[in-house]
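Asks: The sequence isn't on hand, but the structure is:
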């Protein structure tokens, strides 16, 4: 069971993503924004699924650095991206990402990508 932090400002979508991942045997926590996500550094997530928003792009590198400093290992990120967000303003964030999905996405595809990134990164538990 891996620990996954879901960051999405849409509470309902965040809960839906968490349910999909919990059915796959993962433990999840949900944060509605990056500030709240920062409070989960001691949770030591094995992976972060974050809705990519243009307003969050500048804050993402610092968030990733915080998680990695506390965990003392890389923390993989998967972005969920709304079609309207696929612009140059978010292009720099893609240097931080291990995988991404365009919304709307199939729950099975999300689960498969999460498992793939966890295996590839070596952060999968049990």
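Replies: Structure's in. What do you need? All figures in this text were calculated on a predicted structure; none of them were measured in a lab.

Asks: C-alpha from now on. contacts and neighbour counts both.
Replies: Will do.

Asks: Now residue 70. Nearest residue, chain neighbours left out?
Replies: Spatial nearest neighbour of residue 70, excluding adjacent residues (CA to CA, 6 or more residues apart in numbering): residue 41 at 6.7 Å.

Asks: Stretch 43-59: which residues count as buried?
Replies: 44-54, 57 (16 or more other CA atoms under 10 Å).

Asks: out of those residues, who's nearest residue 80?
Replies: Residue 80 has its nearest neighbour among the buried residues of stretch 43-59 in residue 51, at 4.6 Å by CA to CA.

Asks: Quick check: most distant residue from the centroid of this protein.
Replies: Computed with CA atoms, centre = their mean, the residue of the chain farthest from its C-alpha average is residue 88, at 20.5 Å.

Asks: And the helices in this structure, which stretches?
Replies: Using DSSP state H, the helices of the chain run over residues 11-23, 34-38, 60-71, 107-121.

Asks: Pipe the ones you listed into a markdown table and attach distance to residue 3 and mean neighbour count per row.
Replies: As requested, these are arranged in a markdown table below (distance: least, CA to CA, whole Å; neighbours: other CA atoms under 10 Å):
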| stretch | distance to residue 3 | mean neighbour count |
| --- | --- | --- |
| helix 11-23 | 10 | 16 |
| helix 34-38 | 14 | 15 |
| helix 60-71 | 12 | 16 |
| helix 107-121 | 10 | 16 |
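
Asks: and here's the other structure:
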């Protein structure tokens, strides 16, 4: 049974999300504020945080930042908010969110996307050898990445995206294929999610950014 923390100040929405997730076998707790969410995370690490952005004591992105920079945690974050502009989505992904759903939402879609996130978090792959491509070094077992000997901290989604591109080295992967392989779903209209994550990944890879090529109108390819 997975423990999911719901950070939402609107009681009706929080209860709907909780009921939806509990029907699918998850344990939930609700935090109506950022302060309460941090308190609960310190008490018990959740396997997923469902996060609203507009909270009484601040912007939900602050909690996203807190989670991402908290030592030794790789908690996936799903943003669930009424803020649906493209710039809001980009900011959410820039702060390390793994997924983004706009209110009003479909409980069925929410359940499916939570399932997809938890599946890829729990997915255990057999041990793999370290990957060395020029100044880029990747250890698939420890999820550690180095560029020119310096550690690069990636979210789990960014790491899976990088590994997926490398495994298909030289081949073009469409946005739809990447959504299926990395995110575990192919909902219409979410191809921009891939673009945002690729942009963020390139920024973190610095001098190795050009290894990920854009194939205009199709998708992306890791240089062969």
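Replies: Here it is on my side, so go on. These numbers were taken from a predicted model, which means no experiment stands behind them.

Asks: So of the buried residues of stretch 43-59 of structure 1, which two are at opposite extremes in space?
Replies: Distance extremes for these: the farthest pair is 44 and 54 at 25.3 Å, using CA to CA.

Asks: Now render the buried residues of stretch 43-59 of structure 1 as a markdown table, adding distance to residue 35 of structure 1.
Replies: Listed next are the buried residues of stretch 43-59 of structure 1 as a markdown table, based on distance: CA to CA, whole Å:
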| residue | distance to residue 35 of structure 1 |
| --- | --- |
| 44 | 16 |
| 45 | 16 |
| 46 | 19 |
| 47 | 17 |
| 48 | 14 |
| 49 | 15 |
| 50 | 13 |
| 51 | 14 |
| 52 | 14 |
| 53 | 14 |
| 54 | 15 |
| 57 | 13 |
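
Asks: In strands, which of those appear?
Replies: 47-52 (DSSP state E).

Asks: Residue 105 of structure 1: which of those residues is nearest?
Replies: The closest of those, once distances to residue 105 of structure 1 are taken by CA to CA, is residue 51, at 12.2 Å.

Asks: where's the residue lying closest to the closest one once chain neighbours are set aside relative to residue 59 of structure 1, distance?
Replies: Leaving aside its chain neighbours, residue 51 of structure 1 sits nearest to residue 80 (4.6 Å; criterion: CA to CA, 6+ apart). From residue 80 of structure 1 across to residue 59 of structure 1, the span is 16 Å (CA to CA, to the nearest Å).

Asks: So what does the residue farthest from the centre of structure 1 match up with in structure 2?
Replies: Mapped onto structure 2 by TM-score structural alignment, residue 88 of structure 1 lines up with residue 87.

Asks: just so I know, which of the helices of structure 1 lies nearest residue 101 of structure 1?
Replies: helix 107-121 (7.6 Å).

Asks: what helices or strands is that closest one leaning on?
Replies: helix 11-23, strand 99-102 (3 or more CA pairs under 8 Å, 6 or more residues apart in numbering; DSSP states H and E).

Asks: Tell me roughly how far the last one lies from structure 2 on average.
Replies: Read it as strand 99-102 of structure 1. On superposition with structure 2, the mean distance recorded for strand 99-102 of structure 1 (mean CA distance after the TM-score superposition for structure 1) is 1.1 Å.

Asks: Packing partners of that strand?
Replies: So strand 99-102 of structure 1, by 3+ CA pairs under 8 Å, 6+ apart, packs with strand 77-81, helix 107-121.

Asks: next one: the first one
Replies: Where contact means 3+ CA pairs under 8 Å, 6+ apart, helix 11-23 of structure 1 is packed against strand 3-7, strand 27-31, helix 107-121.

Asks: do you know which of the ones you listed lies nearest residue 20 of structure 1?
Replies: Distance to residue 20 of structure 1, taken as CA to CA, is lowest for helix 107-121 among the helices and strands packed on helix 11-23 of structure 1, at 6.4 Å.

Asks: residues in contact with the residue nearest the centre of structure 2?
Replies: By CA atoms, centre = their mean, structure 2 has its centre lying nearest to residue 98, at 1.6 Å. Counting by CA atoms under 8 Å, 6 or more residues apart in numbering, residue 98 of structure 2 touches 76-78, 157.

Asks: Cool, thanks, signing off.
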